[in-house]
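Enquirer: just coords:
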């Protein structure tokens, strides 16, 4: 089986070409930066046109799925380009015509969780730590603000977005973020694929995915545009947002002035 490797993402076909495998391969952090976003976007664009494909599995090297997006790329001079590219990836995943499975171990935070949430099914380990800690840095999570309420009760989504706390695999499954909490998420995702989509007509599966996501896709895409504008034109004009990001990069406590 041939394997194509970029600097941050391994890409190959499995199950006789019916499953596209994408593996984040810059451990231990697997930061979702411009390079990682571009690699994922390109791989998914190519996979979407493969008429024999039945699904995608995104997993990771190392003990952690992802520590999140690049904080440096959130600074005022870079955040517009970063958000545009990340949200393009999220929309490509939300709109992807076949099931995207995500296998998560360890930390899956910030932009890493936003990528995982944009998939269709998530398999997590018991010790996984999922969260949106952006508020701790004085910012908020645009894509997660759109995706979390689609996957779990709104009260639970707001808890994660406002508190910045992380939840383990069991709580993720109980709240509906994860489909299953298992010791080996990759093998669980492969078993689900082998017992279902790999046996089905690829053409029929595309219609089933489209039908299941009617309405949800439109809501997420419309809301992402609004929250991106809110982030860039509102949040990033505040003093505390820039202070929080600078404090993180400088490894010091943030000094909030509430403005």
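Expert: Thanks, I have the structure now. Predicted model only: the values in this text are computed from it and were never measured.
Enquirer: make it CA atoms for all contacts and neighbour counts henceforth
Expert: Fine.
Enquirer: for the host helix or strand of residue 86, packing partners?
Expert: Here residue 86 sits within helix 79-94, counting by DSSP states H and E. Packing contacts for helix 79-94, counted by 3 or more C-alpha pairs under 8 Å, 6 or more residues apart in numbering; DSSP states H and E, involve helix 34-48, helix 111-118, helix 216-233.
Enquirer: which parts of it are buried?
Expert: 79-80, 82-83, 85-94 (16 or more other C-alpha atoms under 10 Å).
Enquirer: touching that helix from outside, list them.
Expert: By C-alpha atoms under 8 Å, 6 or more residues apart in numbering, the residues outside helix 79-94 that reach it are 33-34, 37-38, 40-41, 44-45, 73-74, 100, 114-115, 118-120, 143, 217, 220-221, 224, 228, 232.
Enquirer: let's bring in a second model and compare:
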């Protein structure tokens, strides 16, 4: 499928999704959010894809934020609709996606861009990356889950400071905070992401899907993550992957999932 604002590549069971609006520093507008949803919906059903790498086109920006010109004159109701639909279509959708998503943060990840990266299952960043939630400098707050996911990742106090000051942090500070898992040179970013994807694909994708659900349920109100884990652990015993994994271990060979 051809997209106006995305570029998708697939090889070796890995899909790379590029936010492709370089003249706008890959800023998110409604059309781009819709295309992200459509692209990931297709990848969800694509049996030839096991892991997705999400990144931005070019060297300057992952996603530099939302496209402010699009919503500058929105009403209260339009603002609520923008946040609600965005979270449903993209940010919550990616956070609960059954296949692993690695955000490869190249350059600026600000506002909606950082929220997009945080919706991925984990993040690696280039040395030139700058991350932040500057919405309060515009008289608004993060609307795509930033006030929820940032404290989960770096702690309440640090999240409060980042959001209140609207300041950007460096890739190194993001690593120190636990916001990203690894910092690498820009020209190595995609290669490192692909190597991580390869390590993931050595394991049972059914088990990984169950683990994603169990981990996420720890952060959902009214849901007992421990019960999710117990149920998924038990159900794993009935899968071919469990049979293959245990037989491979006992016979001292590599599992073929």
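Expert: Received it, and whenever you're ready, just let me know what you need. No experiment lies behind these values; they were computed from the predicted model shown.
Enquirer: TM-score for this pair?
Expert: Here the TM-score for the pair of chains, by TM-score structural alignment, normalised by the length of the second structure, is 0.78; 214 aligned residues with a C-alpha RMSD of 1.9 Å.
Enquirer: re the thing from before, tell me the most buried of the helices and strands packed on helix 79-94 of the first structure?
Expert: For these, the largest average neighbour count (mean count of other C-alpha atoms under 10 Å) is found in helix 111-118, namely a mean of 26.
Enquirer: distance of the aligned residue in the first structure for residue 196 of the second structure from residue 179 of the first structure?
Expert: Aligned against the first structure by TM-score structural alignment, residue 196 of the second structure finds its counterpart in residue 192. Applying C-alpha to C-alpha, to the nearest Å, one obtains 11 Å for the distance of residue 192 of the first structure from residue 179 of the first structure.
Enquirer: check contacts around the counterpart of residue 47 of the first structure in the second structure.
Expert: Residue 47 of the first structure maps onto residue 43 of the second structure when the alignment is built from TM-score structural alignment. By C-alpha under 8 Å, 6+ apart, the residues touching residue 43 of the second structure are 15, 49.
Enquirer: how deep is the counterpart of residue 5 of the second structure in the first structure tucked in, by neighbour count?
Expert: Under the alignment (TM-score structural alignment), residue 5 of the second structure maps onto residue 8 of the first structure. Using other C-alpha atoms under 10 Å, the number of residues around residue 8 of the first structure comes to 19.
Enquirer: residue 8 of the first structure and residue 109 of the first structure: what is the separation?
Expert: Remark: distance between residue 8 of the first structure and residue 109 of the first structure (C-alpha to C-alpha) = 18 Å.
Enquirer: and residue 226 of the first structure, by the same measure?
Expert: As defined by C-alpha to C-alpha, residue 226 of the first structure lies at a distance of 22 Å from residue 109 of the first structure.
Enquirer: and for residue 222 of the first structure?
Expert: The spacing between residue 222 of the first structure and residue 109 of the first structure, counted by C-alpha to C-alpha, is 24 Å.
Enquirer: now swap in residue 89 of the first structure and tell me
Expert: When C-alpha to C-alpha is applied, the distance between residue 89 of the first structure and residue 109 of the first structure equals 17 Å.
Enquirer: ok, residue 166 of the first structure next?
Expert: Here the criterion is C-alpha to C-alpha. By it, residue 166 of the first structure lies 8 Å from residue 109 of the first structure.
Enquirer: and these two? Which one has more around it.
Expert: When residue 166 of the first structure and residue 109 are compared on other C-alpha under 10 Å, the one with more neighbours turns out to be residue 109, at 25 against 18.
Enquirer: so residue 122 of the first structure, which state does it fall into?
Expert: Three-state secondary structure (criterion: DSSP: H, G, I helix; E, B strand; the rest coil) places residue 122 of the first structure in strand.
Enquirer: so it is in contact with residue 116, correct?
Expert: Yes: under the criterion of C-alpha atoms under 8 Å, residue 122 of the first structure makes contact with residue 116 at 7.1 Å.
Enquirer: shared neighbours of these two, anything?
Expert: Between them, residue 122 of the first structure and residue 116 share the neighbouring residues residue 102, with contact defined by C-alpha under 8 Å, 6+ apart.
Enquirer: quick one: residues contacting residue 65 of the first structure.
Expert: Residues in contact with residue 65 of the first structure (C-alpha under 8 Å, 6+ apart) are 24, 29-30, 59, 104-108, 112.
Enquirer: same question, residue 25 of the second structure
Expert: Applying C-alpha under 8 Å, 6+ apart to residue 25 of the second structure gives the contacts 60-64.
Enquirer: check residue 18 of the first structure too.
Expert: The neighbourhood of residue 18 of the first structure, defined by C-alpha under 8 Å, 6+ apart, consists of 52-55, 198.
Enquirer: again, but for residue 60 of the first structure
Expert: With contacts taken as C-alpha under 8 Å, 6+ apart, residue 60 of the first structure has the following neighbours: 23-25, 30, 103-104.
Enquirer: would you mind measuring from it to residue 131 of the first structure?
Expert: As defined by C-alpha to C-alpha, residue 60 of the first structure lies at a distance of 17 Å from residue 131 of the first structure.
Enquirer: same thing with residue 165 of the first structure?
Expert: Taking C-alpha to C-alpha as the criterion, residue 165 of the first structure is separated from residue 131 of the first structure by 6 Å.
Enquirer: who has more neighbours, these two?
Expert: Counting neighbours by other C-alpha under 10 Å for residue 165 of the first structure and for residue 131 shows that residue 131 has the greater number, 26 against 16.
Enquirer: could you find the closest non-adjacent residue to that one?
Expert: With C-alpha to C-alpha, 6 or more residues apart in numbering as the criterion, residue 131 of the first structure has its nearest non-adjacent residue at 4.2 Å, and that residue is residue 166.
Enquirer: good, wrapping up.
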